[in-house]
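Undergrad: starting from these lines, generate the structure:
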Amino acid sequence: MAERPATLEQPRPNPFRAMGFMLASFVLRIIQFVLIVTGMAVGISTVVVWIGIPILIATTGYVRWSADVERRWLRKALNTPVPDAERLPTEGASLLRRWQTRLTDPTTWRDLLYLIIVFPLGVAEFAIGVAAIPLLPLAIWVVPWIGWAHGQLAISLLGPNQTKRLEIKAQRLQSSRARGVDAAEAERRRIERDLHDGAQQRLVAVAMSLGRAKSKFDNDPDAVRELIDEAHMDAKLAVSELRDLARGIYPAVLGDRGLDAALSAQAAKSPIHVDVEVTIDRRPPAAVETTAYFIVGETLTNIAKHAGATEAGVKVWRSDETIVVEITDNGHGGAEIRPGGGLAGLADRAATIDGVITVVSPQGGPTVIRADLPCTW
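TA: Predicted structure coming up:
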């Protein structure tokens, strides 16, 4: 299986961790803002008498250190995939030369911009977090979106520069193509195996029965009749197996009636209760519908076998040019994408159309599996 490169796709964070982040950040934002603004103001105003230079050096170091702390905290609290900073090297240089290098490093100024912006943002988030506590049911839905928006700001300012982002995207696209080829090859082998073990054997039996009937046509009419009946039964079974195989490639209900009907049919066959909600204004491309259909089907099968769940939910909606498929269950959790595992297979299937699978499954549950499937690629 192709190696998965780094990605900057960010899932919605856990609502309680996001709320904790918003509340705990308030004091930190005040300390950061006061120290940075005070250090810059005092340093700049006293630089003419040289006292300001060590103050500015210390302030610059504090900005970089604070931004690195933010990166680690964002990854832990909001599940934001912001990597460690890539800075210009300063090893072996003198103190003033290191400071000069840091001042010419674009990462330093992006760190500073982020820390300045998040002060008023942190005040607003604290107010929202406090107001959200009495309205917990509403907050569980709203707060993750606020955390997601904060994460997007962090990715844009604390994440890689534009060149690095393009490199990451190119690596992801290359990996998606490779995984798509792997998935297509695996599907070809499955179809070939099913044909060989099923319909092909039935058709061979039909040919043999008809051959035996032909040899006895003139001498034993009763035996001929039995052989023809046997061949007829095998032919019907072969047609049924071919129909099932075709349905596995592209189900007729999906082509005729769309995702809502197809997913409802899947849910009806599940041994556990499954709620289905599909809200899509216009039908997406057939490749997207097919990918969403099989992701839901394979996920529901895995839930019934391994999750220990009693109920599940499937929601599908359109967000701009992306179809979002979200499957939840009340099982014991602990699911993760492992090489060669079932969830890795879902990720490979989504990758064939440059889609992304996200899994949030803490121990004890609940589990949320989300697929973001672009409608244009």
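Undergrad: only C-alpha atoms for contact and neighbour calcs from this point on.
TA: Noted.
Undergrad: how far does the helix or strand containing G180 sit from the chain's center?
TA: For G180, the element it lies in under DSSP states H and E is helix 162-197. How far helix 162-197 lies from its chain's middle: 16 Å, per Cα atoms, centre = their mean, to the nearest Å.
Undergrad: for it, list every residue counted as buried.
TA: Using 16 or more other Cα atoms under 10 Å as the test for burial, helix 162-197 gives 165, 168-169, 171-183, 191, 195.
Undergrad: just give the number of residues close to S361.
TA: Residues contacting S361 under the criterion other Cα atoms under 10 Å number 19.
Undergrad: one more, so I can put them side by side:
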Amino acid sequence: MYPRTAWQAMAQRPLSFLRSGWPWRSLAYLATGAVVGAAAVAVLVTGLVAGLLLLVVLVGVAPLVGVVLSSVVVATVERYRLRLVDLDGMPSPHRPADGAGFRGWVSTRLTEQATWRELLFTFVSAAALWWLDLLVLAFSFGLPFLTFRSLDGTTWPWAVFGAVVLLASPYTVTSWAGARAALTRTFLAPRDGELGESLQEVQASRVRLIGSFDAERVRIERDLHDGAQQRLVSLGMMLGLMRLDIPDGSPLAARLTAAEEQLAAAHQELRGLVRGLNPPVLADHGLVAAVQDQASRFPIPVAVDLRLPGRLPRQLETSVYFLINEVMTNIARHSGARSARVYGRYHADVVVLEITDDGHGGAEPGAGSGLTGLADRLTALEGRMRVSSPVGGPTLIHVEIPCHFA
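TA: This next block holds a predicted model:
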């Protein structure tokens, strides 16, 4: 899977990551962040000072409004910069202006919650983020430069330390770039109701798609249970009645026995299929019990550590179960693992799952591993997935899915 973020690139391919463009993209992200942050400080300080000094004559309102609106510009620049370390980008939360001209645009922006979140982000960026960008860059490159410059017979241990810091700089820079990007998303990502009509329709279609899959799965399960399964039971009864009319030791009796064995095997496979389509334990006892039940029948040992504050919403619970089930099926078919682990927690309106195995690794979506299907399923749930699967193993699949408990 080609990584979509700098963090994914570093986690999936920690060695080949050094030969990719991601370290340079992360470096550009932090360097431009320092420049944008310094500019934001200048604008904020100038606007606030001018506004407060002129506020006594009511003229200072304009500079203060300018400070608020400047945060929209800062946020727009941040969304462009985010593409350096996150290829998915981030849409703007702003709606079209209600009125014509600059005055209509200003009026619309001042009434949007997104504008005030962007103002808060601008203050955070000016007060802390750009300083941290500079600190990381100074530590990663400035410190090695100083140690090399002062190199003599007594300071060689510091030179060794500087060399280690310099060699680790791609990982240091990328780690902070990924953390900074995640924080930026927290502030600037659109909230419900802030997306454009086209994107809202895409989200609604995803919800309908998941619902239709769920309904279709339930219908197939019901048809198999009430149709094919009942016919197999009736066929078994007919074979039993036929046995009463066949003398013992007849050649036909042996064939009848073979037919009954094949029928029992088909019935058992159909029951497993029906149980997999709509597991009763999931509906009756929830996700944790269903995953534990699935793990108990898995061909290799699976440690299950799922802790949730309660039952997930029904549709999400079903989707998460089948997602875990699909990952476990991939492990059984492709990984050659001797053990696996399913870990799950709920943090800050996000369900976090980590599924690991000790197989031979090398999982790639384009190689028939099933990861593409998982990514598509997560996209419909507005979730995200990171995969770490170096050749030789182990494999880690990290999943984050938004979830709001009632």
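Undergrad: C-terminal to the helix or strand where P63 of structure 2 lies, what's the next element?
TA: Per DSSP H and E: P63 of structure 2 is located in helix 61-82. Following helix 61-82 of structure 2 in sequence order, the next helix or strand is helix 101-110 (DSSP H and E).
Undergrad: quick check: next helix or strand after that next one?
TA: helix 113-124.
Undergrad: give me the buried stretch members for that following helix, please.
TA: By neighbour count on 16+ other Cα under 10 Å, the buried set for helix 113-124 of structure 2 is A114, T115, W116, R117, E118, L119, L120, F121, T122, F123.
Undergrad: most widely separated two among the residues you listed?
TA: A114 and F123 (14.4 Å; Cα to Cα).
Undergrad: tell me how far V218 of structure 2 lies from F102 of structure 2.
TA: To F102 of structure 2, V218 of structure 2 is 54 Å away according to Cα to Cα, to the nearest Å.
Undergrad: ugh, wrong one, A189 of structure 2
TA: On the measure of Cα to Cα, A189 of structure 2 and F102 of structure 2 end up 25 Å apart.
Undergrad: can you name the next helix or strand after the helix holding G180 of structure 1?
TA: Trace forward from helix 162-197 of structure 1 with DSSP H and E and the next one is helix 199-215.
Undergrad: what does that next one contact?
TA: The contact list for helix 199-215 of structure 1 (Cα atoms under 8 Å, 6 or more residues apart in numbering) reads 223-225, 227-228, 230-232, 234-235, 237-239, 241-242.
Undergrad: same check, this time on stretch 107-127 of structure 1
TA: Looking at what lies outside stretch 107-127 of structure 1 - Cα under 8 Å, 6+ apart - the contacts are 22-23, 25-26, 29-30, 32-33, 60, 63-64, 67, 85-87, 102-103, 154, 157-158.
Undergrad: from the chain's centroid, how far away is it?
TA: 27 Å.
Undergrad: kindly report the same for stretch 64-80 of structure 1.
TA: Worked out by Cα atoms, centre = their mean, stretch 64-80 of structure 1 lies 21 Å from the chain centre.
Undergrad: from P390 of structure 2, how far out is the equivalent of D182 of structure 1 over in structure 2?
TA: By TM-score structural alignment, D182 of structure 1 lines up with S212 in structure 2. From S212 of structure 2 over to P390 of structure 2 the distance is 36 Å, taken as Cα to Cα.
Undergrad: quick one: T356 of structure 2 is in a strand?
TA: Yes - per DSSP: H, G, I helix; E, B strand; the rest coil, T356 of structure 2 lies within a strand segment.
Undergrad: what's near enough to touch it?
TA: A340, R341, V342, P394, T395, L396, I397.
Undergrad: count the neighbours of the residue nearest to it when sequence neighbours are not counted for me.
TA: Once flanking residues are discounted, T356 of structure 2 sits nearest to L396: 4.5 Å by Cα to Cα, 6 or more residues apart in numbering. Residues lying near L396 of structure 2 (other Cα under 10 Å) number 22.
Undergrad: over to G240 of structure 2?
TA: Neighbour count of G240 of structure 2, defined by other Cα under 10 Å: 14.
Undergrad: what does the one 5 residues further on give?
TA: Residues lying near D245 of structure 2 (other Cα under 10 Å) number 9.
Undergrad: part of a helix, is the residue nearest to T356 of structure 2?
TA: No - counting by three-state DSSP, L396 of structure 2 falls outside a helix, being strand.
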